[in-house]
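Undergrad: Sharing a model prediction with you, sequence too.
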Amino acid sequence: MAMETSNIVSATDTSKPSIQDADTQTRAWLEQLVAFDTTSRNSNLALIETVRDSLRRQGVDAVLVHNAERNKANLFATLPAQDGGTQGGIVLSGHTDVVPVDGQNWSSDPFALQEREGRLYGRGACDMKGYIAASLALVPEFLAMPRKKPLHLAFSYDEEVGCAGAPSLLADLRERGVQPEGCVVGEPTGMQVVVAHKGINVFRCRVHGKAAHSSLTPQGCNAIEHAARLICHIRDLADAYRAKGPYDQFFDVPFSTLTTNQIQGGIAVNTIPDACEFSYEFRNLPGMSPQDIQADIQRYVSDQLLPRMRAEFPQARVEIETGPAAPGLEVSEQAAITELVRALTRDTATRKVAYATEAGLFQGIGIPTVVCGPGHIVQAHKPDEYVALDQLAACVGFLRRVGQSL
């Protein structure tokens, strides 16, 4: 969908932006963004390049940071302060990818924005293209504001598959010496302030045994059965954290969790399998070391599982591959960004969530970060995903106040 044919305000529109314009343009942007099928397995370049070209027409340069295959990219753009300054300021951050719609029963085309009863339906409308749309709709206003500090836009790829895109964006910021003072990640929180979330760590495990005819069991080493022992150990760890903690009662799930969520193995019912592969994840409270949790799993493999396997087959082995990971977040209440967002939203409640975001990555390079955006997480990833119009309006008002505060 070419920008020239849209009704989004361009840099040549000299009319003074109004509140109504921003709400209208937010919807127009969201319609465009939803129309791009940026499911994580697909390229996001059409969306990113559309955003880049719109910013360029408004006099804003954007840096694209591509993946190795160059079929995806992050975007980072700075709206300078009134004096041209580009250091400091606040980042408005969102991810451009969405989860699949495969097998879901939608009432309308998930990639064509539909309004019904005060809600805008479409894949990503809530998670989290609504926030990106509001940020882009306000660019003309941001540029016209007499700001003493810059505003930055950071739009990433592949957040939904383990925050895989943002690290290269942040590495580029470090390399270029860009150091914002704070960041607002616009994941759907109902426009309430979230100050902490868990970390996520994903692993792929491959168990290698020895194949044999199932009538000759002693001649084989059953990879599925030994994988099951490890899976049960992972569940035992999860049960221990649930029963004994540590706990943080501000979280909706107040303890660390571990789960095995994918498994495959075996070729026939009468063949002892020589291989089994499964994936597991854990979501740790911010104060817990993910390395310590994984070390417990590795000790079980080396001290208990492998000796049992090699008693049956000396060449048996277990491989554990580290997958996507994102650190937990716990921002200080005394951080300037926390105080600012609480003041602008008038929200003083302590809120911590079990899902992960890119906020911990920003905080990890010294950018204090909070999470606050339109819509609710319970509306995300489902068929008929939506964001309410009043949530988008609240987001526009909030982001406008962020700009005015600078």
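TA: Perfect, thanks for sending it. Remember, predicted model here, so these are calculated numbers, not experimental data. Numbers count the residues shown, from 1 in each chain.

Undergrad: from here on, contacts and neighbour counts on C-alpha atoms
TA: Will do.

Undergrad: quick one: residue 155 is in a helix?
TA: No: counting by DSSP: H, G, I helix; E, B strand; the rest coil, one finds residue 155 to be strand, located in no helix.

Undergrad: Show me the helices in this protein, by range?
TA: 19-35, 45-57, 130-137, 139-144, 166-176, 223-244, 290-300, 306-312, 336-345, 359-364, 389-405 (DSSP state H).

Undergrad: what about the strands in the stretch 1-150 of the chain?
TA: All strands of the stretch 1-150 of the chain, identified by DSSP state E, counting those that start in this stretch, fall at 62-66, 73-79, 90-95, 114-116, 119-121.

Undergrad: Packing partners of the second one?
TA: Taking 3 or more CA pairs under 8 Å, 6 or more residues apart in numbering; DSSP states H and E as contact, the helices and strands that strand 73-79 lies on are helix 45-57, strand 62-66, strand 151-156, helix 166-176.

Undergrad: how much space is there between the residue positioned nearest the centre of the chain and residue 166?
TA: For the chain, the residue lying nearest the average C-alpha position, counting by CA atoms, centre = their mean, turns out to be residue 159 (3.7 Å). Computed as CA to CA, to the nearest Å, the residue 159 to residue 166 distance reads 7 Å.

Undergrad: what's the distance between the residue nearest to the centre of the chain and residue 232?
TA: The value you get for residue 159 to residue 232, if CA to CA is used, is 29 Å.

Undergrad: JSON lines please, covering the helices and strands packed on strand 73-79 and showing mean neighbour count and distance to residue 354.
TA: Below are those laid out as JSON lines (neighbours: other CA atoms under 10 Å; distance: least, CA to CA, whole Å):
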{"stretch": "helix 45-57", "mean neighbour count": "18", "distance to residue 354": "29"}
{"stretch": "strand 62-66", "mean neighbour count": "19", "distance to residue 354": "29"}
{"stretch": "strand 151-156", "mean neighbour count": "24", "distance to residue 354": "21"}
{"stretch": "helix 166-176", "mean neighbour count": "16", "distance to residue 354": "20"}
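
Undergrad: shared neighbours, residue 159 and residue 166?
TA: residue 358 (CA atoms under 8 Å, 6 or more residues apart in numbering).

Undergrad: Test my guess that residue 362 contacts residue 331.
TA: No: using CA atoms under 8 Å, residue 362 makes no contact with residue 331, being 10.9 Å away.

Undergrad: okay, now the nearest residue to residue 333 once chain neighbours are set aside: neighbour count?
TA: Beyond its immediate neighbours in the sequence, the residue positioned closest to residue 333 (CA to CA, 6 or more residues apart in numbering) is residue 339, lying 6.8 Å away. Look at residue 339: counted by other CA atoms under 10 Å, it has 13 neighbours.

Undergrad: Comparison target, given below:
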Amino acid sequence: MILTQPEQLLLDLLAIPSVSGTEQAIIDRVAETLGGTFRVERIPVDETRSNLLCTVGSPRVLLAAHLDTVPGTVEIRVDDENIHGRGACDNKGAAAAMITAALQAVSEDATDFGLLFTVGEETNFDGAIAVQKFFADNDIVPERIVIGEPTGLQIVTAQRGITSVEILCDGTAEHSSTDHPDSAIHKLAALLAAFLKNTFPETTYHVGLIQGGTADNVVAAHATATLLFRSMNPELETLIHRALADTNVPHTIKTLQTVPPVDHTAPSFARNAVAYFTEMAFLKNSFVLGPGSITDAHTASERVSRRELNEAVAQYRAFLPKRD
């Protein structure tokens, strides 16, 4: 089977495991690959891990991709339509296409652009946070950053924010033989049954965790539920509190995390908002574009379309400077 340059490069990257927290081997490999052509700079993340910034000239445009993956093994293989493997679409396909596009640009004497490779995207975004600080400390503000993620080669300009809340119900710890148990779990179940009937504009949500009780023969004194919301709605927290109050179940609520939505829509692009979260939240002047489908990401059958992988090279190249 004849493979194109980005296809072979993707297979090489897939052969290097890079679960979040263990990315240094793939960072080292990319640094070695690009070191003879680009100025390579490591941006420290912690004692053992770093991001990679590879530039020619003074970069006005960056192509950015995270190189970490979620855990799990997916057999690396190629068929007529797809390349399979953990990270094929999320996110090593984009990385391979970006590297290919950047090398083409250098061969055409283009300058003033770069590649950015990050770690930790699948966990706590510590790589992107380190880049954000590094750029601020060094007054680096690229005019455009193209972030690779599986978007089916559609430009994404906005993303929902994340709000996580914990709901607590209290009861009375007592013997389970009581006729009218004052159970925190019963209260929480009633609250959730009522609350989950609600829908909120531009919002998806789910109950991610439920905890409560100490033993099956003890009425639960405490019970908690953690809910995660993805939303573009600036009034979301007010709506959540109102809907919880309408359940008429006594409770307390604590906000665990709030990350605001992002909208980088510019006049040159139509607004396209997605429910998932990306490094666009940390990088100014950025939007998202890449091969593959988000529905294949993190799955046991993760794959990327060979057609989209090769088309991505041309799309990324179009955003890079032309020869003067």
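TA: Thanks, I have it. Here the structure is a predicted model, which is why all the values come from computation and not from measurement.

Undergrad: quick one: TM-score?
TA: Overlay of the two chains. TM-score (TM-score structural alignment, normalised by the length of structure 2): 0.83; 322 aligned residues with a CA RMSD of 3.2 Å.

Undergrad: coming back round to it: which one of the strands of the stretch 1-150 of structure 1 is the most hemmed in?
TA: strand 90-95 (a mean of 26; mean count of other CA atoms under 10 Å).

Undergrad: So what touches that strand?
TA: 128-129, 131-132, 135, 150-159, 180-187.

Undergrad: same question, stretch 308-316 of structure 2
TA: Looking at stretch 308-316 of structure 2 with CA under 8 Å, 6+ apart, the contacting residues turn out to be 4, 6-7, 63, 93-94, 97-98, 100-101, 146, 152-153, 290-292.

Undergrad: Give me the buried subset of those.
TA: 6-7, 63, 93-94, 97-98, 100-101, 146, 152-153, 290-292 (16 or more other CA atoms under 10 Å).

Undergrad: Between residue 362 and residue 331 of structure 1, which contacts overlap?
TA: 368, 369.

Undergrad: where along the stretch 201-324 of structure 2 do the strands fall?
TA: Going by DSSP E, counting those that start in this stretch, the stretch 201-324 of structure 2 shows strands at 203-212, 222-231, 252-259, 262-263, 273-274, 286-288, 303-305.

Undergrad: matching residues in structure 1 for the fifth one?
TA: Using TM-score structural alignment, strand 273-274 of structure 2 corresponds to residues 352-353 of structure 1.

Undergrad: and residue 291 of structure 2, what pairs with it in structure 1?
TA: In structure 1, residue 291 of structure 2 lands on residue 374 (TM-score structural alignment).

Undergrad: So that match is in contact with residue 387, correct?
TA: Yes: here residue 374 of structure 1 lies in contact with residue 387, judged by CA under 8 Å, at a distance of 7.2 Å.

Undergrad: Show me the common contact partners of the two, please.
TA: Joint contacts of residue 374 of structure 1 and residue 387 (CA under 8 Å, 6+ apart) are 126, 130.

Undergrad: sorry, back to before: can you lay out the strands of the stretch 201-324 of structure 2 as a markdown table showing distance to residue 42 of structure 2 and mean neighbour count?
TA: As requested, the strands of the stretch 201-324 of structure 2 are exported to a markdown table (distance: least, CA to CA, whole Å; neighbours: other CA atoms under 10 Å):
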| stretch | distance to residue 42 of structure 2 | mean neighbour count |
| --- | --- | --- |
| strand 203-212 | 36 | 14 |
| strand 222-231 | 33 | 21 |
| strand 252-259 | 27 | 13 |
| strand 262-263 | 27 | 19 |
| strand 273-274 | 31 | 18 |
| strand 286-288 | 21 | 27 |
| strand 303-305 | 28 | 26 |
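
Undergrad: wait, what's in contact with the residue nearest to residue 331 of structure 1 when sequence neighbours are not counted?
TA: Excluding its sequence neighbours, the residue lying closest to residue 331 of structure 1 (CA to CA, 6+ apart) is residue 195, at 5.6 Å. Contact analysis of residue 195 of structure 1 by CA under 8 Å, 6+ apart lists 329, 330, 331, 332, 333, 338, 350, 351, 352, 369, 370, 371.

Undergrad: let's see 7 Å
TA: Residue 195 of structure 1 makes contact with 330, 331, 351, 352, 370, 371, according to CA atoms under 7 Å, 6 or more residues apart in numbering.

Undergrad: swap in residue 59 of structure 2?
TA: 112, 113, 114, 142.

Undergrad: out of those residues, who's nearest residue 45 of structure 2?
TA: Nearest to residue 45 of structure 2 among the contacts of residue 59 of structure 2: residue 114, at 19.4 Å, using CA to CA.

Undergrad: corresponding residue for that closest one in structure 1?
TA: Using TM-score structural alignment, residue 114 of structure 2 lines up with residue 152 in structure 1.

Undergrad: wait, residue 143 of structure 2 sits on residue 112?
TA: No: using CA atoms under 7 Å, residue 143 of structure 2 makes no contact with residue 112, being 10.9 Å away.

Undergrad: Return the residues in contact with residue 270 of structure 1.
TA: Here residue 270 of structure 1 is in contact with 213, 214 (criterion: CA under 7 Å, 6+ apart).

Undergrad: Quick check: the corresponding residue of structure 2 for residue 64 of structure 1 vs residue 27 of structure 2, distance?
TA: Using TM-score structural alignment, the partner of residue 64 of structure 1 in structure 2 is residue 43. From residue 43 of structure 2 across to residue 27 of structure 2, the span is 11 Å (CA to CA).

Undergrad: Identify the contacts common to the two.
TA: Common neighbours of residue 43 of structure 2 and residue 27 (CA under 7 Å, 6+ apart) are residue 52.

Undergrad: so which of the strands of the stretch 201-324 of structure 2 comes closest to residue 73 of structure 2?
TA: Taking CA to CA, strand 303-305 is the member of these nearest to residue 73 of structure 2, at 12.3 Å.

Undergrad: mean per-residue distance, the closest one to structure 1?
TA: Superposing on structure 1 and averaging over aligned pairs (mean CA distance after the TM-score superposition for structure 1), strand 303-305 of structure 2 comes out at 1.0 Å.
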